[in-house]
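Colleague: okay, sequence plus prediction incoming.
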Amino acid sequence: MDLIAAAPPEGPGAATAGDRKRDLTRTVDVAVVGIGYAGLPLAVAAAKAGHRTRGLDLSDFLVAQVNIGRPPVDTVTGAELDGVAGLLDATTDPAFLRDCSIIALCVPTPVDPHGMPDLEPLLAAARTVRHHLVPGQLVIVESTTYPGTTEGVVRDILEESGLVAGRDFGLAFSPERVDPGNTRYGFHNTPKVVGGLTAACSARAAEFYGKLTERVHVTRSPREAEAAKILENTYRQVNLALVNEFAQICHRLDVDVWDTIEAAATKPFGFTPFRPGAGVGGHCIPVDPLYLVHRATQAGVPFRMAEQAQRVNDSMPVWVASRARDLLERHGIAVRGARILLLGVTYKPDIADTRHSPAEPLAVELLGAGAEVSFHDPYVETYAVRGRPLTPVRDLRAGLAAADLTVIVQHHSVYQPELLAQTRLVLDPSGPATTKNGLQP
């Protein structure tokens, strides 16, 4: 029998800081387990919709930052936290979970050093929820994972409570779609995908998200929702690999890859422009496809295109390092002892997230060749490569003037052309080509 439960109670809307004391006495309605890059935006959206929301995290730092109204991640602004001050707080104590109507799991799902899925953070979160699970609750998994996880190991753990999913409590999967630094699409105008264990589970999850976002799309089951998330990022992984490999061919054939992409992009149908760079980073593209590669291999159906795309993108920092060496040698500078400045060590422009940044493998190659590598990034104070700290450049103009070669890893907005004109040599694998000062695709 499908779960039948009341919809989450509606709140009065976003509260002001002056309402904090009064509103925080309300029973918590929504729990968000994991208040990092994906969990905190959900918590803010739920509170903004009027739900009394509490974040749960193992990190004392994250909890403290949220409670004083200071966003610990750049997917939420201080103004957004201030706007829900009366309806959102955080804790490291899971005891409150039994009082919640909805529990969302937003913990990381990384890969291990061998590229294998590491579900332990998600399973640990599920075990925490199991200890406090009560009838009538809806548990939603937002953590990216391979198809079958929600209906499989997560369900198994939760049902160790003695409660049955789909009858005593609801269970659904809804992948996070947070894009750090995207000012056009945020939580409210990015459609939500939902797949429930039963039709009633889907309906209840869709009702919840329908108050937070403009559109909700319901899939046949959690498996399709899980697969959709990985397909989205595999699509980007494959197309980035295509254009990255294409850039290498264009370089060898003396073809301007940027002019070529600009020309192809004039076609109004059948082509979406992707742009080459120093590599692919972040918490999604280098990781999520590996979850499906793993699951497909288990099923005896190798996901060859995703595997090859991973190899191409992983090779880009090595190729950029070889380009750097060639550029230096053409100007009579040996790479050993050369002063190389990396601009931007985050995985995308104008954010502070360094996870899986191509700057790390690029620096490893350059250091291994004997270069002296420093970095500048307006969003990153310190940066280490395999435990070895890189020298930070505080005075950008002086650093540019002193470097034998500057490599632009990420195009932060502060790196304007007039500033880069002070450099001796510039290698830009992620920007339009120009011949000035050796700037090349």
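Modeller: Received, thanks.
Colleague: for the rest of this, base every contact and every neighbour count on C-alpha atoms.
Modeller: Fine.
Colleague: return the list of helices and strands in contact with the lengthiest helix in the chain.
Modeller: The longest helix of the chain (DSSP state H) is helix 222-253. Judged by 3 or more Cα pairs under 8 Å, 6 or more residues apart in numbering; DSSP states H and E, the packing partners of helix 222-253 are strand 170-173, strand 192-196, helix 257-264, helix 288-298, helix 304-330.
Colleague: wait, which of those is closest to Pro12?
Modeller: strand 192-196 (23.1 Å; Cα to Cα).
Colleague: quick one: list the elements packing against that closest one.
Modeller: Partner elements for strand 192-196 (3+ Cα pairs under 8 Å, 6+ apart): strand 170-173, helix 199-210, strand 216-218, helix 222-253.
Colleague: winner for burial among the helices and strands packed on helix 222-253?
Modeller: strand 170-173 (a mean of 30; mean count of other Cα atoms under 10 Å).
Colleague: right, and Val141 touches Ile102 too?
Modeller: No: shown here, Val141 and Ile102 do not form a contact pair, counting by Cα atoms under 8 Å, at 10.9 Å.
Colleague: can you show me the strands along the stretch 51-200 of the chain?
Modeller: 53-56, 88-91, 102-105, 138-141, 170-173, 192-196 (DSSP state E, counting those that start in this stretch).
Colleague: tell me who's in contact with Phe274.
Modeller: Contact analysis of Phe274 by Cα atoms under 8 Å, 6 or more residues apart in numbering lists Asn239, Leu240, Val243.
Colleague: next up, a structure to set beside the first:
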Amino acid sequence: MTTPLHEPAPASRALLSSIETRTSHIGVIGLGYVGLPLAMTVARSGFPVTGFDIDPAKMIAIEAGRSYIEAVSDEVLAAETAAGRFRATTDFGKLADCDIIVICVPTPLTRHRDPDLSFIVKTCEAIAATLRAGQLIVLESTTYPGTTNEVVRPILERTGLVSGRDFFLGFSPEREDPGNRDFKTSSIPKVVAGDGADASELVIAFYAAAVEKVVPVSSTATAEAVKLTENIFRAVNIALVNELKVVYEAMGIDIWEVIDAAKTKPFGYMPFYPGPGLGGHCIPIDPFYLTWKSREYELPTRFIELAGEINSSMPRHVVSRLAEALDIKCGKALSRSKILVIGLAYKKNVPDIRESPSLKLIELIEERGGSASYHDPFVPEIPKTREYLALKGRRSVLLDAETVRAFDAVLISTDHDDVDYTGLAQWSPLIVDTRNVFSRRDIAGDSIVKA
């Protein structure tokens, strides 16, 4: 008689059966840009889902059938709620009712660019308070390799329950791209890994029931490294074209024209584009999680750190170009100028201002004595942020001829589609374009300067 290579734990078999029949109760902790779309995707695949968040405002919006995330329509939210497949709560005691719990909480950096895992730690402590045998816990928050086993697992095992025997642990990096309408949560391939054979089987089965393609890897640390690698790749290449922009600018060469020509090569080249700096919840932050972890192994991460320095320097470069253009074209110092910044969000056609370089641009302009206002069709008012408290409450100004003519210059930071660029070219005496938006729209004018 052949002995099986692995005998699944009884708790694993029971959970696997409930996944297959869509009777597992799913809990999603953190109903933001990652958690709410995931909750809707899982609910639409037939599972009952409870969303958890500490923000009462989100509960009010959900109860009213009003989505605060672009990727989730009001109609989808209302439909899943009305069907009884989705509900939301601030009561973390109800985690005891969930068979599978997915963690989608923020992982920011400290002021010293060290990982801030406080949200993960507090969430795991909340889960541990009601942890029971047979539950699957999956971390989706971006973090350094080893977090699942070195941080999450010990907190949960303080209960006396053991990962792989009593409960099961997995990691699956989020891959949301706000504003990208070509992909949705269910159509983006899902990298998954489990802590042991049973956990791997469970996490594969769970995500396979909700998304089109699952990509298993050998360990949770590998899955954590996948997410970092994806964003480090982007950060380093964006830093490269930002550096090339500065060099070519000094030579009188247009970096945008160079990139457009280079991308006609059908092999060996992938276009990346410069900008006023990096924004969003991933690219400015994630690379430093690996930089921090690498110190444990006494290994330098020169490319990553240099890319961070270059990208962080871009707002100052843009403001210097703005000051130079004001002096040359308008005969006016930045310290005596009123500047209109177009776009507060970190990328076009979304309301997300996390780590947005526009906030830094406004701060730098005002540090040099200038006055800055902004227009953004997606961000009517600047909310409270950790680093830019002085900007809280400022409101987006109207974009019309009378308003624009009251400013000495317009600075294009984010190239939203819903902006009258033709009007801007007619109304403003100086436009500093960091996104090449006027060339892309074939709008010419002596007032336009690229930066």
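Modeller: Everything's here; your move. Just so it is clear, the model here is predicted, and its values are computed rather than measured.
Colleague: after superposition, what's the TM-score here?
Modeller: After superposition, the two chains reach a TM-score of 0.93 (TM-score structural alignment, normalised by the length of structure 1), with 428 aligned residues with a Cα RMSD of 1.8 Å.
Colleague: re earlier: same list, the helices and strands packed on helix 222-253 of structure 1, but as JSON lines with distance to Leu87 of structure 1 please.
Modeller: Putting these into JSON lines (distance: least, Cα to Cα, whole Å) gives the following:
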{"stretch": "strand 170-173", "distance to Leu87 of structure 1": "24"}
{"stretch": "strand 192-196", "distance to Leu87 of structure 1": "22"}
{"stretch": "helix 257-264", "distance to Leu87 of structure 1": "47"}
{"stretch": "helix 288-298", "distance to Leu87 of structure 1": "33"}
{"stretch": "helix 304-330", "distance to Leu87 of structure 1": "42"}
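Colleague: looking for the alignment partner of Arg215 of structure 1 in structure 2.
Modeller: Counting by TM-score structural alignment, Arg215 of structure 1 lines up with Lys213 in structure 2.
Colleague: nope, Ala247 of structure 1 is what I meant
Modeller: Ala247 of structure 1 maps onto Lys245 in structure 2, by TM-score structural alignment.
Colleague: surely Ser45 of structure 2 meets Ala209?
Modeller: Yes: Ser45 of structure 2 lies in contact with Ala209 (Cα under 8 Å); the separation is 6.9 Å.
Colleague: who's more crowded, the two?
Modeller: Higher neighbour count among Ser45 of structure 2 and Ala209: Ala209, with 19 against 15, using other Cα atoms under 10 Å.
Colleague: so how far is Cys98 of structure 2 from that one?
Modeller: 17 Å (Cα to Cα, to the nearest Å).
Colleague: most centrally placed residue in structure 2?
Modeller: Of all residues in structure 2, the one closest to the mean position by Cα atoms, centre = their mean is His281, 3.4 Å from it.
Colleague: for that residue, which non-adjacent residue is closest in space?
Modeller: In space, and not counting its chain neighbours, His281 of structure 2 is closest to Arg354: 6.0 Å by Cα to Cα, 6 or more residues apart in numbering.
Colleague: now do the contacts for the one you found.
Modeller: Contacts of Arg354 of structure 2 by Cα under 8 Å, 6+ apart are Gly279, Gly280, His281, Ala345, Tyr346.
Colleague: what lines up with Leu123 of structure 1 in structure 2?
Modeller: In structure 2, Leu123 of structure 1 lands on Val121 (TM-score structural alignment).
Colleague: what's the local residue count around that match?
Modeller: By other Cα under 10 Å, 14 other residues sit near Val121 of structure 2.
Colleague: next one: the aligned partner of Ile230 of structure 1 in structure 2 from Thr41 of structure 2, what distance?
Modeller: Under the alignment (TM-score structural alignment), Ile230 of structure 1 maps onto Leu228 of structure 2. Going from Leu228 of structure 2 to Thr41 of structure 2 by Cα to Cα gives 24 Å.
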